[in-house]
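Enquirer: just to be clear, the model below is a prediction. Sequence and coordinates:
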Amino acid sequence: MYPQTHVYFAEAILGYKSDPVSLGSVLPDMLIGEHFNHCEAHCKGVEIYNFLTKNHALQDFGQAVLTHGFTPEGLDYYGDEKYLDYEKGYSFEKARPFVQKTIEACRIPPEMGWWKAHNIIEMGVELIVGSAGHYNEQLKSAFTNHALVSEVSEMLQDLWKDKNLRFSGRVKTFTGFIELEKPGVESLAQKYKVQMQYKHKVEIDTKKVADLIYKAAEAVSTDLQHFFQNTSALVKDNLKSLTKP
């Protein structure tokens, strides 16, 4: 899912909001890059949480990280990997009718279609969630909390001494790729254009993508809250087993 959705979900799981919760909720996506691929970055939650627990530091941040990834099973597990009896996760299942139009709008080869169509669904979710709350402001607060960013940077360096993550730089880079205002279909499409240029060197048709995002929001509107309710219960159970004294 997209950043404002992750903030919303982490707050729903933990029952409160804070800069550490907001930053922790998006950390796995910020780890993707030189040292960790997408899957690896989404499987570091337990390692990070256990390290923080051992050092009695950043507990809220660590718990928020646990709500995000694949291992332990967080929001992106149920969105991407597996949900109910679907072949993959919720976002992929909802993306099936969008594949061909996504291929055309994003000017990508067919083999990339389902993956990128699932991004369209995620942006539809982001549109709904972000429009209903102030999660963009919470992200901005976390990203500009220099003491927190510095503390997280030091923690990650202590945890992975052989890796220079340059976390402060990652924060700056990450904010350039995501929507930090109230999301609209046009603004989400423009940010997706930046992402697709950077990752795949393709020029998407932002007007067509914006239209697809609007239709994606319509497509998920009937069962999105049910998805969040189901996954919240599952993730809370997962966290209880990991965080109990």
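Expert: Right, received. Where do you want to start? None of the values given here were measured: they were computed from a predicted structure.

Enquirer: going forward, measure contacts between C-alpha atoms and count neighbours the same way
Expert: Noted.

Enquirer: secondary structure class for E181?
Expert: Classification of E181 using DSSP: H, G, I helix; E, B strand; the rest coil returns coil.

Enquirer: check contacts around it.
Expert: By Cα atoms under 8 Å, 6 or more residues apart in numbering, E181 lies in contact with 136-137.

Enquirer: and if we set it to 7 Å?
Expert: Listed by Cα atoms under 7 Å, 6 or more residues apart in numbering, the contact partners of E181 are N136.

Enquirer: and the gap between it and E218?
Expert: Using Cα to Cα, to the nearest Å, we find E181 at a distance of 21 Å from E218.

Enquirer: right, and R107 touches T206 too?
Expert: No - using Cα atoms under 7 Å as the test, R107 is too far from T206 to be in contact (11.0 Å).

Enquirer: okay, pairing it with this:
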Amino acid sequence: MLRRRSDAITLGSLFPDMVISARVSHAMAHSLGAELLYVVKENHALADFARGIITHGISPHGLDYFGDEKYPGCERGYCFEKGRPLVKHTIEACNIPPEMGWWKAHNIVEMGIELRISNRGAYGHLIHQAFNNQELIDQITSLLGELTGYREQGLKKRIAGFPGYIEIYKATAQSLADKYQVQMFARHGININTVKVARLIEIAAEQVEDDLDDFFRYTYDIVLRELDKIERY
């Protein structure tokens, strides 16, 4: 999204999901970028890290704002709208109560999108490289303890463990479902039916085929304008 690549951008784009915990709410984790950018804008690597957070986040408006919160023509975000037809089957496949159905169905859609993007080209080596950049991780954890409420070593441990929760090789529907099982058990103590979830991911990937590029074109322009406003502030 930023027209270039760096380890800092890669880590920043993943960071909001890394730090969600009892200490850091989903909303807080997805709203760190602008404040951080003001603090570190003179440090090229850390500024890129902050920019990566912004492109992912909710406030300022990043991809998750449009995927989760609000997208034109939708009650909520794009991924929630696409998840509507999958709610009933998601509840069954994930062994969850009905009130969790729409949220987890939107996760299924996100994984369907990930499957589509992964099929367009390999990106796992970029994630490997970023998570092996210990000098950068040391800078991040030294700076972010106060903002996130984590001790430095605790945050390092959180970052080091995150690749175990996501697919960093070329994704398949089954590999994404297997990683989702790890996440669901860690967060909720729930075992999902990974075969059924994999099929739902395939269905979700089919459902976004016609308008996913429209979603990215729309969000790309807005997110870059939002970032430009922050940079000029």
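Expert: Looks like it came in fine. Keep in mind the model is a prediction, meaning the values are calculated, not measured.

Enquirer: coming back round to it: higher neighbour count, R107 and T206 of the first structure?
Expert: Between R107 of the first structure and T206, counted using other Cα atoms under 10 Å, T206 has the larger neighbour count: 20 against 15.

Enquirer: what is the aligned counterpart of that one in the second structure?
Expert: Aligned by TM-score structural alignment, T206 of the first structure pairs with T194 of the second structure.

Enquirer: identify the residues contacting Q4 of the first structure.
Expert: 126, 130, 135-136.

Enquirer: so which of those is the most crowded?
Expert: Most surrounded of these: other Cα under 10 Å gives E126, at 27 neighbours.

Enquirer: in the second structure, which spans are helices?
Expert: Along the second structure, counting by DSSP state H, helices occupy 7-18, 26-29, 33-40, 44-56, 63-64, 78-83, 87-94, 101-120, 124-131, 134-148, 152-161, 173-188, 194-207, 212-232.

Enquirer: how about the ones you listed, which one is nearest M1 of the second structure?
Expert: Nearest to M1 of the second structure among the helices of the second structure is helix 212-232 (6.6 Å), distances taken as Cα to Cα.

Enquirer: follow-up on the earlier one: out of the helices of the second structure, flag the one nearest K70 of the second structure.
Expert: helix 78-83 (7.2 Å).

Enquirer: that closest one against the first structure, how far on average?
Expert: Superposing on the first structure and averaging over aligned pairs (mean Cα distance after the TM-score superposition for the first structure), helix 78-83 of the second structure comes out at 0.2 Å.

Enquirer: by contact count, what packs against that helix?
Expert: helix 101-120 (3 or more Cα pairs under 7 Å, 6 or more residues apart in numbering; DSSP states H and E).

Enquirer: so can I have JSON lines of the helices of the second structure showing distance to Y71 of the second structure?
Expert: Compiled in JSON lines, those are given as follows (distance: least, Cα to Cα, whole Å):
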{"stretch": "helix 7-18", "distance to Y71 of the second structure": "20"}
{"stretch": "helix 26-29", "distance to Y71 of the second structure": "18"}
{"stretch": "helix 33-40", "distance to Y71 of the second structure": "21"}
{"stretch": "helix 44-56", "distance to Y71 of the second structure": "15"}
{"stretch": "helix 63-64", "distance to Y71 of the second structure": "10"}
{"stretch": "helix 78-83", "distance to Y71 of the second structure": "6"}
{"stretch": "helix 87-94", "distance to Y71 of the second structure": "19"}
{"stretch": "helix 101-120", "distance to Y71 of the second structure": "14"}
{"stretch": "helix 124-131", "distance to Y71 of the second structure": "28"}
{"stretch": "helix 134-148", "distance to Y71 of the second structure": "28"}
{"stretch": "helix 152-161", "distance to Y71 of the second structure": "30"}
{"stretch": "helix 173-188", "distance to Y71 of the second structure": "25"}
{"stretch": "helix 194-207", "distance to Y71 of the second structure": "16"}
{"stretch": "helix 212-232", "distance to Y71 of the second structure": "9"}
